[in-house]
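In: pasting the sequence and the predicted coordinates here, then a few questions.
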Amino acid sequence: MALTRCLPILLLVAMTATAGASEDRADFYVSKCYPPPTPTADNGGAFRGNLLYLLDALPTVAGPTGFASLSLQTAGSAVTDRALVRGLCFGGSAPKPCRRCLSNAGKKITEQCGDASRRAGFWDERCFLGYAEGANYSSAGADDDFGAVVFSGDTVPSPDIVSVRRLEALAQSLAPRAAKGSVATADATTPASKGVITAGNRTVRVLALCARDRAAADCASCLRDASLVVAKSWEVDGGAHGRVAAVLGSNCYLRFEISTPLLLIIRRMINDNPVLSASVAFLIVLVIGAVIIDGFARRTIKARNNNRNAAAATPALGMSGIKTMK
């Protein structure tokens, strides 16, 4: 019956949906506000007006490509009134989520940094937004401090030291493609520690992205630093981290995503989640019960059909089949 064919699929879908709901998803933001380098005569009014205009325009401009850099200066005003805004959406975001992230970032950064800040940066797991005044643009463009290093998703053993070095090199090799404004990806296979639930070969997908206004050398330098940051995090305690490691910067984005065999992931989720365990047990009983009922129904139908066929094959006795005795 169709029910028994669908139940295993429903079982997998239910487990996947529950896992997605319980997965440790990163939900954070980091804001860094810097005071003005020099006081301004009008208390920053002209700069503030230019800044708010650019922050309002940035999501629409950046949405299609995931990056934009805008500037605005009032005619005849000092360079300190010139506002510069940059936005970078991480991981090849679609236009709509990118616009939404930058729009939210613009609201939060203006609320938290206020009129006093002439340079600021905002990061969350989806995008970066930064602004600066014209006289302070060079320091705002430098990626000397990363917004955050994030581990999220299912906990898996960290790669061994040899694999870490290979992943570092792979991440840095993506710089030429990332420098052209595209999302560069590559896959590698790494072993896991023995004796753990996710032991065995695992695939690691590496994704790299650089802001479109960075030169190739700057992109390579940013990704190199980002790969070293992740490697150091993996090596410090040598234990387990989230399945996804992401370095969120103002000029580049680097992501490592570890894939483990599906059955091992399911087994780990079941062990760690009592609610999921109960749900899986109930679904297994449901599947077994449906299989038994289906088998009984099939045998009943088959027996009924056999009886009908046997009855149809037996010839009826008529008058022609009776011999008259004389």
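Out: All right, it came through fine.
In: going forward, measure contacts and count neighbours with C-alpha atoms only.
Out: Fine.
In: using the three-state scheme, assign Asp27.
Out: Taking DSSP: H, G, I helix; E, B strand; the rest coil as the rule, one finds Asp27 in the coil state.
In: wait, doesn't it sit right on Val150?
Out: No. If you go by CA atoms under 8 Å, Asp27 and Val150 don't touch, sitting 10.1 Å apart.
In: of the two, who's got more company?
Out: Higher neighbour count among Asp27 and Val150: Val150, with 18 against 9, using other CA atoms under 10 Å.
In: tell me how far that one lies from Ile161.
Out: Distance of Val150 to Ile161, computed by CA to CA, to the nearest Å: 20 Å.
In: what about versus this one:
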Amino acid sequence: MALSRRLLLFLSLVAITAGTGTSAMIVTRCYPPPTPTVNGSTSAFFRRDLLSLLDALPSVAAWTGFASMRTGGSFARGLCFGDPAPDSCFRCLSDVGRKITDLYDDASRRAGFLNDGCFLGYADTNASSAGADDNAISGVTFSGHTIPRVDAGDALKLVAVARSLVPRSVNGQVAAADATSTASNGDTVRVLAQCATDRAPAECARCLQDSSLQMARSWGLTRSASTVQAVLGSNCYLRFEISSPPLGEKIRRIVKGHIVLTVCIGFIVAVAVAVLVVVRRKAGNPAAEGKQ
């Protein structure tokens, strides 16, 4: 299924409280019926096929975290974020499916729904034949303790880490790929990346890079970040988990990561100490001569 990227482009910056235990609806986007308006019987057939898809899709997606299905003229696509248990994925997609049936009538032909646990979108045959990429509806969430924001250099490093996960994030090789990196301040950053399994490697790479830059921009809006930050989308999912090691280990990492700077600082300190010793000796010599 292809939902128009231009039509569904939408960004939401939302703070999600950690440990709520529920999935709050973050972003919804629905579009008016096509012009000319379809007749009643066609709309009824679409609605019937859509309800059938929404009923079947959660079970299909639950075990892999993703499913793309078609029934008649209706297309539906669901993605569960991260590596959730099958029952969690099933509940999330089922809950979103119920919201769709409650919120929209037969005239709605395209829509995208996103919460902190999953994405679900649907479209008709006209949307699928447009040849556009899937929609770019997305959201950014922050949770956990507030920490100093990641600097520009670290943000670029995390973009590179996210891109390195692309080969394992496509074609269903793993539910979600992860890697760790060390920030300039010694913090550990775990990066988790996931792409919908119907995305080509190039699309996956572009989605994860865009998500990384989107996260970097959101960090730049404030003076602080959070220990867990995630970019949620219809095609990919990217999460950063920041943890601070013990002070001794943090100092060791900083020294190891900036060895040239450390050597220079050590040299300057050594020179300063030597100069101080010489000055103190010279200051003490006149006093000794006076006593004599």
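Out: Perfect, I can see it now. Just so it is clear, the structure is predicted and the values come from calculations on it, not from any experiment.
In: contact partners of stretch 125-143 of structure 1?
Out: Identification of contacts with stretch 125-143 of structure 1 by CA atoms under 8 Å, 6 or more residues apart in numbering yields 26-29, 37, 47, 51, 79-91, 93, 98, 101-102, 105-106, 118-123, 222, 248-251.
In: repeat the analysis, applying 6 Å as the threshold.
Out: 79-80, 82-90, 118-122, 250 (CA atoms under 6 Å, 6 or more residues apart in numbering).
In: which of those residues are buried?
Out: Buried members of those, counted by 16 or more other CA atoms under 10 Å: 80, 82-90, 118-122, 250.
In: how about the strands of the stretch 101-250 of structure 1, start to end?
Out: Using DSSP state E, counting those that start in this stretch, the strands assigned to the stretch 101-250 of structure 1 run over residues 119-124, 127-133, 148-157, 184-191, 201-210, 240-248.
In: deepest-packed of those strands, please.
Out: For the strands of the stretch 101-250 of structure 1, the largest average neighbour count (mean count of other CA atoms under 10 Å) is found in strand 127-133, namely a mean of 28.
In: what is the orientation angle of it with strand 119-124?
Out: Orientation check (axes from the mean of the first three to the mean of the last three CA atoms, to 10 degrees): strand 127-133 of structure 1 against strand 119-124 gives 180 degrees.
In: quick check: strand 127-133 of structure 1 aligns to which part of structure 2?
Out: Taken onto structure 2 by TM-score structural alignment, strand 127-133 of structure 1 occupies residues 118-124 there.
In: next: stretch 240-252 of structure 1.
Out: Taking TM-score structural alignment, stretch 240-252 of structure 1 hits residues 224-236 over in structure 2.
In: just how off-centre is that stretch within its chain?
Out: In terms of CA atoms, centre = their mean, to the nearest Å, the centre of stretch 224-236 of structure 2 is set 3 Å apart from its chain centre.
In: mind listing residues that contact it?
Out: Applying CA under 6 Å, 6+ apart, the set of residues contacting stretch 224-236 of structure 2 from outside is 119, 137-149, 194-196, 237-242.
In: quick one on the thing from earlier: the match of strand 127-133 of structure 1 vs structure 1, average distance?
Out: Mean deviation of stretch 118-124 of structure 2 from its aligned counterpart in structure 1 after superposition (mean CA distance after the TM-score superposition for structure 1): 0.4 Å.
In: just how off-centre is that stretch within its chain?
Out: Averaged C-alpha coordinates place stretch 118-124 of structure 2 at 19 Å from its chain's average position (CA atoms, centre = their mean).
In: repeat that for stretch 102-122 of structure 1.
Out: Centroid separation for stretch 102-122 of structure 1 versus its chain: 25 Å, with CA atoms, centre = their mean.
In: for stretch 303-316 of structure 1, same thing?
Out: 62 Å.
In: so that stretch aligns onto which residues of structure 2?
Out: By TM-score structural alignment, stretch 303-316 of structure 1 lines up with nothing in structure 2.
In: can you list the buried residues in that stretch?
Out: Quick answer for stretch 303-316 of structure 1: no buried residues (16+ other CA under 10 Å).
In: gap between Gly49 of structure 1 and Gly242 of structure 1?
Out: Gly49 of structure 1 is 42 Å from Gly242 of structure 1, by CA to CA.
In: ok, now Val236 of structure 1?
Out: The gap separating Val236 of structure 1 from Gly242 of structure 1 is 15 Å, by CA to CA.
In: check Thr203 of structure 1 too.
Out: Thr203 of structure 1 sits 15 Å away from Gly242 of structure 1, going by CA to CA.
In: ditto for Ala290 of structure 1
Out: Noted for Ala290 of structure 1: a distance of 38 Å to Gly242 of structure 1, by CA to CA.
In: same check on Ala14 of structure 1?
Out: For Ala14 of structure 1 relative to Gly242 of structure 1 (CA to CA), the value is 22 Å.
In: so how far is the first residue of stretch 209-225 of structure 1 from its last?
Out: 13 Å.
In: contact partners of it?
Out: Gln172, Ala175, Ala178, Ala179, Gly181, Val183, Asn251, Cys252, Tyr253.
In: which among these end up buried?
Out: For the contacts of stretch 209-225 of structure 1, buried by 16+ other CA under 10 Å: Gln172, Ala175, Ala178, Ala179, Gly181, Val183, Asn251, Cys252, Tyr253.
In: so what corresponds to Ala179 of structure 1 in structure 2?
Out: By TM-score structural alignment, Ala179 of structure 1 lines up with Val170 in structure 2.
In: who's in contact with Ser169 of structure 2?
Out: Residues in contact with Ser169 of structure 2, defined by CA under 6 Å, 6+ apart, are Ala177, Gln194, Cys195.
In: burial count for Ala105 of structure 1?
Out: Look at Ala105 of structure 1: counted by other CA under 10 Å, it has 25 neighbours.
In: give the aligned equivalent of it in structure 2.
Out: Matched to structure 2 by TM-score structural alignment, Ala105 of structure 1 sits across from Val96.
In: how close does that match get to Val14 of structure 2?
Out: With the distance defined as CA to CA, Val96 of structure 2 ends up 18 Å from Val14 of structure 2.
In: likewise for Gly266 of structure 2?
Out: 45 Å.
In: and for Ala183 of structure 2?
Out: In this view, Ala183 of structure 2 and Val14 of structure 2 are 25 Å apart by CA to CA.
In: check Asn126 of structure 2 too.
Out: 32 Å.
In: Ala116 of structure 1 -> structure 2?
Out: Taking TM-score structural alignment, Ala116 of structure 1 has Ala107 as its aligned residue in structure 2.
In: name the nearest residue to that match, ignoring sequence neighbours.
Out: Leaving aside its sequence neighbours, Ala107 of structure 2 sits nearest to Pro33 (CA to CA, 6 or more residues apart in numbering; 5.3 Å).
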